[in-house]
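Student: show me the folded form of this:
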Amino acid sequence: MTIEEKAVPELFSDGFLADPFPTYNHLRENDPVVRIDYPGHRLSVWFITRYEDVRAAFVDPRFCKDRTTLGSDCPLASTAHHDPELVALTRCLNMVDDPEHTRLRRLVSTGFTPRRVKQMETEARAYANKLIDAVVADGRMDLVANLANPLSFDIIGGMIGGLPDEEGRGFDRVRLRELGQRLTTPINGTTPLEYNEIKHEIKRLTLDLIERRRGSDGGDSFSAFVQANERGEITDDELLAMIVTLVVGGMDTTASFIATAFHSLLTNPEQLKVLREQPELMESAVEELLRYAGGMQMASFHYTKEEVEIGGVTIPRGEVVAFVLFAANRDPEQFENPDQLDLNRPDNSHLGFGLGMHNCLGQKLGRMLTTVAIETVLERIGDFQLAVPADQVHWRPGALLRAPHELPVVFTAKS
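Tutor: Below you'll find the model as predicted:
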């Protein structure tokens, strides 16, 4: 039976983009482990949607992230590197396994120490207030363009240097961000060759930055990675993969979550009122916003190293598998009233940042930036609401990230 026959929106259709949860809920209840054609990628993907199954799969050693290790007899492994010039972009943290993963993660984690995140929080609060200063007199703003994007892109982008100056001199961070979004927002008809062209430009921009950092200490995280490369601790390809992981991956996912968190609050005004009246709930609120509709719909693809039986279904070796976070985080077997936003939800063991060795390295930073964004808005402006009907909010296509293109609001400034 197809999804269409079940009278819910087809995966990746316009109705699914507007509200993916009915489709995911139906899959979880009827086909919790199912193989589905993935549009635009010429492959089929196994979707795992129940909380118990997703949680178990995250720590199951029979799943891997590096498909090149599957063996020469596996068709999936033989197609891993279409362009030898782009091999480095497949060595990101979320695309390798141990022991390589642990070694690289240990090095990258130096940029996410509690001291560094606290320093970035101070920078983020000052910058968020500056962003609000620019729109507060207007009584309206786009929470995506005026807050979520610049806050994420410039603070996380600051890990490769300082904030851009007023003349915009220096590294073309905006272009890197645009290219990263094109990779995570598939457009119908985009060919593999066009995706490779995007990746080549990302590589050129990143190599330019690396050369600027050679032989100098800029005091930022990326300069430390360049120095590690110069000491022979990481290869050139690994260095290139790090900047792609930190900047292209981190900026867009965090901006997506901030924007989606605001959408969740705006479409649940009673919970927004609770948070305004009880700011001490902020930590719990961020966790619930992650569970309810975090920016990541599913984890990046995993691959079966051997035959795996999960949820009563056998997945053969060498298959592509998606752990669907949106479905798992609304599983009624795990969460009471899962489709209800409850900012004071107890025992919120969501999977929004994954689990196991590949859990999100930047989760503390993502939580911090989202907290700063929400607190700054609540401190600086009064009542705010969507400037358009909720069903007119346009969402970016794709199944990995979920984020609105724009989120216009009107508000009253606090005196």
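
Student: switch to C-alpha atoms for all contacts and neighbour counts from now on
Tutor: Will do.

Student: helices or strands up against the strand or helix carrying residue 199?
Tutor: For residue 199, the host element (DSSP states H and E) is helix 192-213. If you count contacts as 3 or more C-alpha pairs under 8 Å, 6 or more residues apart in numbering; DSSP states H and E, helix 192-213 packs onto helix 173-184, helix 221-230, helix 236-243.

Student: any idea which of the ones you listed gets closest to residue 68?
Tutor: When these are compared by C-alpha to C-alpha, helix 236-243 sits nearest residue 68, at 15.7 Å.

Student: and the closest one, how far out from the chain's middle?
Tutor: 19 Å (C-alpha atoms, centre = their mean, to the nearest Å).

Student: please generate a structure for the following sequence too, so the two can be compared:
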Amino acid sequence: MTECPIPASELYTDEFAADPYPTFARLRAEQPVCPVSSPRFDSYLISRFDDARTALTDPRLSKDLYGPQEHYLRIFGPNSAGLNKNMLNADPPEHTRLRRLVSQAFAPRRIEAMQPRVTQIVNDLLDKIVPHGEAELMRDFAIPLPMLVISELLGIPATDHDRVLGWTQVIRTSGSSRRSPEQERAAVQEAQAQLHRYLTELVQAKRAQPADDLISALISACDQQGTLSEPELVTTTFLLLFAGHQTTADFIGNAVVALLTHPDQLDLLLRQPALLPSAIEELLRFDGPLPVASPRIATEDVEYQGVRIPRGSIVGVVLNAANHDPEHFTAPDRLDLRQDRGPHLGFGYGVHYCLGVSLARLEARIGIGTLLRRLPELRLGVPVDELRRLPAASPFRGLLELPVRFAA
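Tutor: Below you'll find the predicted structure:
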């Protein structure tokens, strides 16, 4: 790899986790296609908006991580294939086949029909919080909200929600405990194994006794059309479970922090709640939960900004850097809920554009809107620089804890 002007060590510090945007600005300005060595794997980071959008649709940058070179071993670890060999890590026509089977469940009309149930879940969670005048908002609200919604959509029994949530949180918070790296890897691998075993058994149970849920619908599609293998059913269920709550939970946490640290924008939203749908888009652009798009592999030598990316290289498209590109957005580092900035890359771009975008928007709109209405005088429970975040090496940008206070 050629030398990067920004030492890789800067990308994996507490300071970077707290505020990566100055580093992203340096990447865009000094080396917009930057080779970086990470604790998990080496990659090239693409950080300018136009390059990012092109890369997200570049057929030479493959999403198929499960070919003969077994790139997934470098990225996800030795036990990951049972959970990660899904449409997120596939190219057309395989990706097209898998996505088509799931897409009907996420059609906008069907998602809007879920509004009453999402509203009920939001209010049930807040009912437990309101009397106390304080809460740990990630644990009490941001994480359980999308987890309950996607679990019900998939058909995971209510009695299993806590177990499943426990496994997913071990995976989500990897690297944040005081355990040794070896202990951390062992804990993640055990959680992956337990979750794979559980989902395999759940698919088998749904096959024996179908219900009105998404897993049963996928099984029916498999049986009628012969288009989903048994392993694909399990990995697709994992993708929908994990992607269906992880990024939404992190986004709600990030959005609340952004609003509480920009009181003029919070006041604006409280006075003009009709701004909420567009505010969701601006908050996602401003501090999205997925800083770097899921990995791509160069199937041949490619060139961006005069930099040669050799065949076989892992490529990361830095969505949060692209969404702050001053060549594309005016005053991108300013949170402005009134400004119509046009499309951002928070949900990706191209054929891998987020399948659950309608559900994520619905949960964020109802969740954040109801939260602000029902928790008056909402404020952070600790100074912003004391918030505990996911480690910088995590693929997600989010909070481990979000203590808040409000008028009970």
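
Student: returning to that earlier point: next, the mean deviation of the helix holding residue 199 of the first structure compared to the second structure.
Tutor: On superposition with the second structure, the mean distance recorded for helix 192-213 of the first structure (mean C-alpha distance after the TM-score superposition for the first structure) is 2.3 Å.

Student: one step back: highest mean neighbour count out of the helices and strands packed on helix 192-213 of the first structure?
Tutor: Mean neighbour counts were compared across those using mean count of other C-alpha atoms under 10 Å; the top stretch is helix 236-243, at a mean of 22.

Student: can you list contacts of it?
Tutor: 87-93, 108, 203, 206-207, 222, 225-226, 229 (C-alpha atoms under 8 Å, 6 or more residues apart in numbering).

Student: let me know the closest of the residues you listed to residue 183 of the first structure.
Tutor: Nearest to residue 183 of the first structure among the contacts of helix 236-243 of the first structure: residue 89, at 12.1 Å, using C-alpha to C-alpha.

Student: so how far is residue 262 of the first structure from residue 373 of the first structure?
Tutor: Taking C-alpha to C-alpha, to the nearest Å as the measure, residue 373 of the first structure falls 9 Å from residue 262 of the first structure.

Student: which residue in the first structure lines up with residue 162 of the second structure?
Tutor: Under the alignment (TM-score structural alignment), residue 162 of the second structure pairs with residue 174 of the first structure.

Student: same deal with residue 52 of the second structure?
Tutor: Per TM-score structural alignment, residue 52 of the second structure is aligned with residue 54.

Student: do the same with residue 309 of the second structure
Tutor: By TM-score structural alignment, residue 309 of the second structure lines up with residue 315.

Student: tell me who's in contact with its match.
Tutor: 46, 304, 307-309.

Student: and the helix or strand harbouring residue 36 of the first structure, what does it pack onto?
Tutor: Assigned by DSSP H and E, residue 36 of the first structure belongs to strand 33-38. Under the contact definition 3+ C-alpha pairs under 8 Å, 6+ apart, strand 33-38 of the first structure sits against strand 43-48.

Student: just checking, what packs against the strand it packs on?
Tutor: Strand 43-48 of the first structure packs on strand 33-38, strand 320-323, going by 3+ C-alpha pairs under 8 Å, 6+ apart.

Student: which residues sit against the last one?
Tutor: Contacts made with strand 320-323 of the first structure from outside it, assessed by C-alpha under 8 Å, 6+ apart, are listed as 44-49, 54, 57-58, 298-304.

Student: let's go with 6 Å and repeat that
Tutor: 45-48, 54, 298-299, 301-303 (C-alpha atoms under 6 Å, 6 or more residues apart in numbering).

Student: that one vs the second structure, mean deviation?
Tutor: Taking mean C-alpha distance after the TM-score superposition for the first structure, the mean distance separating strand 320-323 of the first structure from the aligned residues in the second structure is 0.5 Å.

Student: ok so, going back, so which of the helices and strands packed on strand 43-48 of the first structure is the most packed in?
Tutor: Ranked by mean neighbours (mean count of other C-alpha under 10 Å), these are led by strand 320-323, with a mean of 24.

Student: give me the element the residue positioned nearest the centre of the second structure is part of.
Tutor: Nearest to the geometric centre of the second structure sits residue 247, at 2.9 Å (C-alpha atoms, centre = their mean). Using DSSP H and E, residue 247 of the second structure sits in helix 246-260.

Student: look up the average distance of that helix to its aligned counterpart in the first structure.
Tutor: Mean for helix 246-260 of the second structure is 0.9 Å (mean C-alpha distance after the TM-score superposition for the first structure).

Student: wasn't residue 369 of the second structure part of a helix?
Tutor: Yes. Membership of residue 369 of the second structure in a helix is supported by DSSP: H, G, I helix; E, B strand; the rest coil.

Student: aligned partner of it in the first structure?
Tutor: Match for residue 369 of the second structure (TM-score structural alignment): residue 375.

Student: all helices for the stretch 301-415 of the first structure, in order.
Tutor: Counting by DSSP state H, counting those that start in this stretch, the stretch 301-415 of the first structure has these helices, from start to end: 325-328, 363-380.

Student: mean neighbour count for those - can I get that in CSV?
Tutor: Below are those laid out as CSV (neighbours: other C-alpha atoms under 10 Å):
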stretch, mean neighbour count
helix 325-328, 31
helix 363-380, 19
